[in-house]
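S.K.: Here's my sequence, what's the structure:
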Amino acid sequence: MKYFTIFASRNDTNDMEAVIREVYTGKHSIEKTGHDYTVTRKSLFNRWRIMLRVLSEDTNLDYFESNIPGMMGFYDHIPFADEHRKKLVLTQISALNTMIAIEAEKELGDEPFRLCKELLSKIGGIGFLQDGTLLDYDGQVIVYPDGSSGPADFHPRACTRKIRGEEIESEEGERRRQASIHELRERGIPYLDTLPQLPPVSECRWKSQEEIARRAVALLIVIQYACDAANGGELDESKAFVMGLLSKYGVEDQLTEDERRLLSEEQPDPQEAVNIAWQYEAYWPLIWALQLTDSLDFPDRICDSSYAIEAVSKWGSFEELYRQTALRSREDILDAADKTYRLHWACVNSRIQGQDAPAGMIESIVMERRRGLFWMVGCGMEDWDHIPMDT
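M.R.: This is a model prediction of the structure:
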């Protein structure tokens, strides 16, 4: 065995270096480069070397968004002898936000493996072996690759940043989850039954009707500039036009940090412009929630951009537009958010397996729909530019 991986749920990783140096003390030398460590055993007759790489959601969000769904899918398909233990394992995986990947120069011998387990214990995580065996923080087996249980007295551990579990488990949330799963099942879309509930209506931090309307107007306007920037249009004229519209509707203060940066740069980054241009699909749930459009169609085709523009631009002021809106029920909006959350998991899971998104879905549309819906619902305190996309 040359590889050993430690996963954990931690509020921060500032103490990782201290923990690594505490474990590999004495006859070991440690070289650090960025978040990577090379540990060498300084012994004439028992010399070995291992490399450690520390990743966290704060430093490597893409890794966790891409790999944690695959890890959940892997263990979801293992035939656990104990279904309760399976639920505990999947709950733990959903809360992971830190990883230490350990690679040995040669096969891990008894001493380096013992030290890997000591590091696991001090971090308080779970250990992943190459064959799929999971170890608890004390080195005891949680589950073997065939699904049989090990001797570990395992209970999930989650940092305060990642806790979802009991705080949001509710009959309402379970009804909503099962309704979403039923719809996915009818369309033949894979789902993860243990993907967490969203909070009940009463626990969400809802945006008001006016906040949603102002965000929709500001977003639609800046999207026009993003489209010009992405397509190499005349930006001076476009910027003047867009700034005039923002002033006309009184929504200049609704721009996000990313949007302000796009408008301030002389030569906007093309990919950043494309990213914001795609937010037509995040804008669409906003105007759906305001009942400016009747439907939130299945995400297998892009929205009607001409209608999306007309829904706002035909009104001469924000006040005139706002009088045309009426907010849908919070239950309807949260239902849509829950379903989109599970559709996003299906898209990510298929991508990880090298497959097309199921039922003809377009993952970018699903992701942007989720941005708009989660922002309105307020599942967390994140702003528009930083809505978490973990599944």
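S.K.: make it CA atoms for all contacts and neighbour counts henceforth
M.R.: Fine.
S.K.: How many neighbouring residues does the spatially closest residue to residue 119 that is not a sequence neighbour have?
M.R.: Spatially, and ignoring its direct neighbours in sequence, residue 119 is nearest to residue 23 (6.3 Å; Cα to Cα, 6 or more residues apart in numbering). Using other Cα atoms under 10 Å, residue 23 has 15 neighbouring residues.
S.K.: which ones are touching residue 23?
M.R.: Each residue near residue 23 by Cα atoms under 8 Å, 6 or more residues apart in numbering is listed here: 115, 118-119.
S.K.: List only those of these flagged as buried.
M.R.: Neighbour counting over these (16 or more other Cα atoms under 10 Å) leaves 118-119 as the buried ones.
S.K.: Now the second one, please; I'll put the structures next to each other:
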Amino acid sequence: MPILINAFSTVTQPPAINFPCERLYHRGLDDPELMKNLDGFIGYVMQAGDGQMNSRRYALYRHIQRVKHQFAFEIEEENFNEFTSWGWQANAIILLTDGTIRNPDGDILLDPDDDIDFDVIVPYPPEALKRKTKNEQYLAKLGLHTPTHLPPVIAESEVILRTPDEVAKRALAIMLTGIQAESFRENNPINPMEFKERCPTGFAALSNNERDFIYSEQPTEQDVIDMSWKYEALLPLQWAINWQSELPFADTICDVSSLVDKGMQHSEQDISKVTLRPISELLDALDLHYRLHWITTDFRMKGEQPPASIISDVIQERHYALNWLTNFENADWDDVDTPT
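M.R.: Sure, this is the predicted structure:
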């Protein structure tokens, strides 16, 4: 008896379908129907059973957000084992006609009655799990711990990075905003036209919020503070495009003068020649700061101070920048989220 399978793969280049089946359709990111289906799928996951958030529902939600391909096909029941190997390589979850969501082995991750077996494995690319383990071990040596159920971040096989020139433009825009924040603090705001003249590339890349801030006659004290902290988001972006040689541990405030010097130096050069660091390094940094952010958030929710060895605001801004760099939720700069 044939089984109708909807498979949702998160990898950018899924393996070829090499098992016997009747292919019904394939949708990629260029198909607007895929996004409609994914929105509906997320709604289904969130409303199944009691609808209460838990680690399984959260993991499925994040998986669906990362989906790059949807496949629908019919496969004979006796051939399901041949599908399994493909499903793990594609990092896919499957939706069956009985309403169950399953991993490639056919084990139930979520059913309509919300009967959840938390021991069932949620698909993650192996290298993402290795990265998670490596950072957990590193933090443990520092006396910092995160729960084992905290998932890995996006994997190399899944990520679609911002382009190098896009990162360079964003870095220059943040730099200009930070400079203006300093000038507001000194009650000597800079004429925005001076930014346009001295750094036209960065000026053109300003986000809506940044542009409003730079042109503001009297920003609030909180706005000035918030924009000043964005220097901490600038550091990982300059590091990502090799304008800084290292991204130190988040236990110190960044050297603002170094960031501005590097930014102004490179603003006069051809940014089309900018290159990104290896993807593995970028994702190592993202996974580490995701876990550090969870730690600081956990301390705050408990009404406790985090260890003196880490700085919450530095971690928050770095996480923000790295989420933008890796296209988290495909959000524009002003709308980046940093859930933990």
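S.K.: circling back: can you list the contacts of residue 23 of structure 1 in TSV and add secondary structure and distance to residue 269 of structure 1?
M.R.: Shown next, in TSV, are the contacts of residue 23 of structure 1 (DSSP: H, G, I helix; E, B strand; the rest coil; distance: Cα to Cα, whole Å):
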residue	secondary structure	distance to residue 269 of structure 1
115	helix	46
118	helix	46
119	helix	42
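S.K.: between the contacts of residue 23 of structure 1, which is nearest residue 196 of structure 1?
M.R.: residue 119 (29.3 Å; Cα to Cα).
S.K.: residue boundaries of the helices in structure 2?
M.R.: In structure 2, the helices defined using DSSP state H lie at 32-47, 55-65, 80-89, 126-141, 164-185, 192-198, 200-204, 208-215, 221-229, 231-240, 256-267, 279-301, 312-325.
S.K.: Can you lay out those as TSV showing mean neighbour count?
M.R.: Formatted as TSV, those follow (neighbours: other Cα atoms under 10 Å):
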stretch	mean neighbour count
helix 32-47	15
helix 55-65	18
helix 80-89	18
helix 126-141	16
helix 164-185	23
helix 192-198	14
helix 200-204	20
helix 208-215	16
helix 221-229	16
helix 231-240	25
helix 256-267	16
helix 279-301	20
helix 312-325	24
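S.K.: mind checking which of those is nearest residue 250 of structure 2?
M.R.: That would be helix 312-325 among the helices of structure 2, by Cα to Cα, at 6.3 Å.
S.K.: With distance to residue 111 of structure 2 as new columns, can the helices of structure 2 be given to me in CSV?
M.R.: Putting these into CSV (distance: least, Cα to Cα, whole Å) gives the following:
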stretch, distance to residue 111 of structure 2
helix 32-47, 9
helix 55-65, 11
helix 80-89, 19
helix 126-141, 25
helix 164-185, 41
helix 192-198, 56
helix 200-204, 49
helix 208-215, 42
helix 221-229, 43
helix 231-240, 41
helix 256-267, 51
helix 279-301, 29
helix 312-325, 31
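S.K.: Tell me which of the ones you listed sits nearest to residue 23 of structure 2.
M.R.: Residue 23 of structure 2 sits nearest to helix 80-89 of all the helices of structure 2, at 12.5 Å, using Cα to Cα.
S.K.: In structure 2, what residue corresponds to residue 383 of structure 1?
M.R.: In structure 2, the residue paired with residue 383 of structure 1 is residue 332, using TM-score structural alignment.
S.K.: and that match, how many residues sit next to it?
M.R.: Residue 332 of structure 2 has 12 nearby residues by other Cα under 10 Å.
S.K.: ok, now which ones touch it?
M.R.: For residue 332 of structure 2, the contacting residues are residue 324, by Cα under 8 Å, 6+ apart.
S.K.: Tell me how far it lies from residue 256 of structure 2.
M.R.: 24 Å (Cα to Cα, to the nearest Å).
S.K.: swap in residue 171 of structure 2?
M.R.: Distance from residue 171 of structure 2 to residue 256 of structure 2, by Cα to Cα: 13 Å.
S.K.: ditto for residue 96 of structure 2
M.R.: 54 Å.
S.K.: which residue sits closest to the residue mapped onto residue 367 of structure 1 from structure 2, ignoring its sequence neighbours?
M.R.: For residue 367 of structure 1, the aligned position in structure 2 is occupied by residue 316, per TM-score structural alignment. Closest residue to residue 316 of structure 2 apart from its sequence neighbours, by Cα to Cα, 6+ apart: residue 293 at 6.3 Å.
S.K.: what ranges do the strands span in the stretch 51-200 of structure 1?
M.R.: When assigned using DSSP state E, counting those that start in this stretch, the strands of the stretch 51-200 of structure 1 occupy the ranges 98-104, 126-129, 134-135, 141-143.
S.K.: which secondary structure elements does the third one contact?
M.R.: In other words, strand 134-135 of structure 1. Here strand 134-135 of structure 1 touches strand 126-129, strand 141-143, going by 3 or more Cα pairs under 8 Å, 6 or more residues apart in numbering; DSSP states H and E.
S.K.: In structure 2, which residues correspond to the shortest one?
M.R.: So that's strand 141-143 of structure 1. Going by TM-score structural alignment: strand 141-143 of structure 1 matches no residues.
S.K.: on contacts alone, who are the packing partners of that strand?
M.R.: Counting by 3+ Cα pairs under 8 Å, 6+ apart, strand 141-143 of structure 1 packs on strand 134-135.
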